[in-house]
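This is the structure alone, sequence omitted:
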């Protein structure tokens, strides 16, 4: 007997009863239309069978007419695709123009924020995220462990620990005229000199990070920091990369400015975040070195609108205006040049759960629907080293799947309202 969606909602209500790890474990799902994200084509009437122990897909039958047991979810009227991947989030942070909050918030308070945001992100269809930095160190590690233990609902997390940044740089919370005490944990990654950055990188690796996030250039939402200016030197970036390579750990560079982008690429980083002011030479270098770009081309509009309403510092709003349009122009140029672009939103700068709002911007600035979907599936999976685990619906991959009522190949905005979310063979929505 198939479980239709209305019946599943009843099942969900019965199962949930305030237990965060009580989401329904299912054995299989039948998809009326399953998107092959490599080709952009659909297979019809696909029966996908899961292993509840490994959380993997163990069998895929196309044009199936087999009898199905009572734990099978009927999605025969839906369009199914792999769970999405956001390559740039800050899951334990909420948008705020009051940076002093980071001085006064405890780790437990930030964990509570992170738990809420993790669920919002998962329910938005993002079953994997690359979380790129926390101000209170190891909040991300605690969240990751809770999610992996099924204590809370949330996406698979690739974590970065604390930021690496120079004093007064884009990763240093330095609030003018603040008279209170700045807690030590806010400054764990703030240092100067190649040797000191090496030591900080070793601390991160020993702490279990999946990648290291360094701040190569200035930032938009930081006092006194200029997005176009380099901050970490090539020697400092290279020192971090050297340490990271010893443990096969990837290094991710926040870099707006053209020079800092090229310095980071030459120093051996794996991806560039923002890339707002990238020039033609930088685009060609990214292509030559195989460095992916993660360009958050949606949130400039959000910052401008929300920031004006909330009275954000004019310095922040001005820098946002100076980088938003040119970043989008450079996104188009990089895409046309064949640079690998992955789906990264900087969620936390705008509300978690709205991660899919960037898709329509990627279409507007040059991508096709399938290219945008690939940026959040197979291309993202490759860049985070999970190409054989997530980003596709294949045997042996994690059973991460989402479904919508309309065809995202015709209307990408349907991904802003996901109807069904399955992660690891568990039905979450």
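Structure received. These numbers come from a predicted model, not from an experiment. Residues are numbered from 1 along each chain as shown.

C-alpha from now on. contacts and neighbour counts both.
Fine.

Count the residues that sit near the closest residue to residue 374 other than its chain neighbours.
Distances taken as Cα to Cα, 6 or more residues apart in numbering place residue 37 nearest to residue 374, at 6.2 Å, with adjacent residues excluded. Residue 37: 21 surrounding residues under other Cα atoms under 10 Å.

With residue 35 instead?
By other Cα under 10 Å, 22 other residues sit near residue 35.

Would you check how far apart residue 4 and residue 282 are?
51 Å (Cα to Cα, to the nearest Å).

Of the two, which one has the most company?
A count of neighbours by other Cα under 10 Å puts residue 282 above the other of residue 4 and residue 282, at 21 against 14.

Could you pull up the residues touching that one?
Counting by Cα atoms under 8 Å, 6 or more residues apart in numbering, residue 282 makes contact with 258, 261, 262.

That one falls within a helix, correct?
Yes - note on residue 282: a helix contains this position according to DSSP: H, G, I helix; E, B strand; the rest coil.

Could you measure from it over to residue 134?
Distance from residue 282 to residue 134, by Cα to Cα: 28 Å.

got it, and residue 146?
The spacing between residue 146 and residue 134, counted by Cα to Cα, is 17 Å.

So for those two, which sits in the more crowded spot?
Between residue 146 and residue 134, residue 134 has the larger neighbour count (other Cα under 10 Å), namely 25 against 15.

doesn't residue 140 make contact with that one?
Yes - between residue 134 and residue 140 there is a contact under Cα atoms under 8 Å: 7.0 Å.

between the two, what contacts are shared?
Common neighbours of residue 134 and residue 140 (criterion: Cα under 8 Å, 6+ apart): 92, 160, 161.

Got another one to weigh against that:
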């Protein structure tokens, strides 16, 4: 069946509408519409859009006077997908460790412009960015919101907060005369006072949330991938200060003790969570802590650890040990009832491939419906943006994607996005 875009907006014309203020009234005819609250597909629905927001959803195919029609009657239509763990300014490759010394902030910014558009074209209309340098993604977010460039809605943590020598200390691996002593402004803290200062600096920088690295990590040039790196009083100071400024707190963590310190302190999400055990999972359920699993990152580092010379040896050893564990951890956490929100750690893997995470989640035992809910309904809850995002419902932004076929039967359909709308503006239409 041919598609009729009566007065539709071409993808390349969307840049001037990035604020989500799609103009005029639109009717979208959806052959099947994904109800992200209930996790089901509804047949033959019309979504009426007014100035970038959903005005109503009706049974059957209807069209009001003066509405432009977007005919997706041959497609499955879903809310815009949401990735809760990305790094838009980065994309891992053979020169990653030397870029620190050869690239300027402008180089990272230009890369982020490219990766942001790729992300949107892949159907991800909203992302959390969990760590950059020089506030690149703060400027990126602002440029997208102004309509200067094309990209998803960005909620950014700006520069991550670490401890001296910890994962995300920006001088790890430097020779001694270049290490210096970075402080809260650079995202390195020691003690409660500097922890509070670092949060306040993120507020001053224009961040949307706080990201801390509570344990060691895989790709940093540092020995441990799992040791706890914040004392209990430090993470508690970060969370308490973050609450004063309206921030949520996302926590990179692999090791059990670092995770549990963060969970007890009241953080909002644990990213990766490799070594969580049943006790950790029970604590997460008790505290209503979200889990963002990043299975793609685990799969990617596992594969690359087998390539001779791809990683520095210190990194290769951690990648080979930690990477293979993530899918099993995810499977156990899902069975234990831990709240799960979709996240990929893209920037480790290639931007635009984000949807490959869905297949890994399903392989580990999650139903396709719940996997999609994790990237729509659940992600909006984690962002505290459930009144604006996460479902196709009255009053929310008109963020929608479409695929051929039934994604509840073939989750890989989400790797072949055919239509993208953000805020009532079409950025990709079927050819």
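Arrived safely, thanks for sending. All values derive from a computational prediction rather than experimental measurement.

Could I get the TM-score for this pair?
Aligned and superposed, the two chains score 0.92 in TM-score terms (TM-score structural alignment, normalised by the length of structure 1); 421 aligned residues with a Cα RMSD of 2.5 Å.

picking up where we left off before, so which of the contacts of residue 282 of structure 1 are in helices?
Using DSSP state H, the members of the contacts of residue 282 of structure 1 that fall within helices are 258, 261, 262.

As JSON lines, those with neighbour count and distance to residue 8 of structure 1 would be great.
Output for those, formatted as JSON lines (neighbours: other Cα atoms under 10 Å; distance: Cα to Cα, whole Å):
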{"residue": "258", "neighbour count": "22", "distance to residue 8 of structure 1": "51"}
{"residue": "261", "neighbour count": "32", "distance to residue 8 of structure 1": "48"}
{"residue": "262", "neighbour count": "21", "distance to residue 8 of structure 1": "51"}
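
from these, which single one is nearest residue 203 of structure 1?
residue 261 (25.0 Å; Cα to Cα).

check contacts around the closest one.
Applying Cα under 8 Å, 6+ apart, the residues near residue 261 of structure 1 are 216, 255, 272, 275, 278, 282.

Please enumerate the strands of the stretch 51-200 of structure 1.
56-61, 72-82, 84-89, 126-131, 156-158 (DSSP state E, counting those that start in this stretch).

any chance of those in a markdown table, with mean neighbour count and distance to residue 236 of structure 1 too?
Formatted as a markdown table, these follow (neighbours: other Cα atoms under 10 Å; distance: least, Cα to Cα, whole Å):
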| stretch | mean neighbour count | distance to residue 236 of structure 1 |
| --- | --- | --- |
| strand 56-61 | 18 | 41 |
| strand 72-82 | 23 | 38 |
| strand 84-89 | 28 | 23 |
| strand 126-131 | 27 | 22 |
| strand 156-158 | 22 | 23 |
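
Can you redo the ones you listed as CSV, where the extra columns are distance to residue 365 of structure 1?
Formatted as CSV, the strands of the stretch 51-200 of structure 1 follow (distance: least, Cα to Cα, whole Å):
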stretch, distance to residue 365 of structure 1
strand 56-61, 35
strand 72-82, 23
strand 84-89, 19
strand 126-131, 22
strand 156-158, 28
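
mind checking which of the ones you listed is nearest residue 336 of structure 1?
Closest to residue 336 of structure 1 of those is strand 84-89 (Cα to Cα; 20.8 Å).

In structure 2, which residues correspond to that closest one?
Using TM-score structural alignment, strand 84-89 of structure 1 corresponds to residues 81-86 of structure 2.

That stretch against structure 1, how far on average?
Compared with structure 1 after the fit, stretch 81-86 of structure 2 shows a mean deviation of 0.4 Å (mean Cα distance after the TM-score superposition for structure 1).

Check what contacts that stretch and list those residues.
For stretch 81-86 of structure 2, contacts defined as Cα under 8 Å, 6+ apart pick out 123-130, 271, 292, 294, 341-347, 354, 375-376, 379-380, 390, 400-401.

Let's see which of the residues you listed end up in helices.
Reading helices off those with DSSP H, I get 379, 380.

Show me what the longest helix anywhere in structure 2 is packed up against.
Secondary structure assigned by DSSP H gives helix 105-121 as the longest helix of structure 2. If you count contacts as 3 or more Cα pairs under 8 Å, 6 or more residues apart in numbering; DSSP states H and E, helix 105-121 of structure 2 packs onto helix 136-146.

Superposed on structure 2, what's the mean shift for the longest helix seen in structure 1?
For structure 1, the helix with the greatest residue count under DSSP H is helix 314-337. With mean Cα distance after the TM-score superposition for structure 1, helix 314-337 of structure 1 departs from structure 2 by a mean of 1.5 Å once superposed.

Show me what counts as buried in that helix.
Neighbour counts using 16 or more other Cα atoms under 10 Å place 316-317, 319-320, 322-324, 326-335 of helix 314-337 of structure 1 among the buried residues.

any idea how far the residue of structure 1 positioned farthest from its centre lies from residue 125 of structure 1?
For structure 1, the residue at maximal distance from the C-alpha centroid (Cα atoms, centre = their mean) is residue 67, at 37.9 Å. As judged by Cα to Cα, residue 67 of structure 1 and residue 125 of structure 1 stand 28 Å apart.

so what corresponds to residue 318 of structure 1 in structure 2?
So, by TM-score structural alignment, residue 318 of structure 1 is matched to residue 317.

let me fix that: residue 134 of structure 1
Aligning on TM-score structural alignment places residue 134 of structure 1 opposite residue 132 in structure 2.

Then residue 173 of structure 1?
Under the alignment (TM-score structural alignment), residue 173 of structure 1 pairs with residue 170 of structure 2.

That match and residue 268 of structure 2, how far apart?
For residue 170 of structure 2, the distance to residue 268 of structure 2 (Cα to Cα) stands at 24 Å.

Likewise for residue 37 of structure 2?
For residue 37 of structure 2, the distance to residue 268 of structure 2 equals 21 Å [Cα to Cα].

again with residue 194 of structure 2
Using Cα to Cα, we find residue 194 of structure 2 at a distance of 21 Å from residue 268 of structure 2.

Quick one: residues contacting the alignment partner in structure 1 of residue 69 of structure 2.
Alignment note (TM-score structural alignment): residue 69 of structure 2 maps to residue 72 of structure 1. Residues near residue 72 of structure 1 by Cα under 8 Å, 6+ apart: 1, 2, 3, 26, 27, 28, 29, 30.

Kindly recompute the last result at 6 Å.
Going by Cα atoms under 6 Å, 6 or more residues apart in numbering, residue 72 of structure 1 touches 2, 27, 28, 29.

just residue 247 of structure 2 next, same as before
Contact analysis of residue 247 of structure 2 by Cα under 6 Å, 6+ apart lists residue 209.

What is the aligned counterpart of it in structure 1?
Residue 247 of structure 2 maps onto residue 249 in structure 1, by TM-score structural alignment.

which stretches of the stretch 251-400 of structure 2 form strands?
According to DSSP E, counting those that start in this stretch, the strands that the stretch 251-400 of structure 2 contains are 269-272, 290-292, 400-403.
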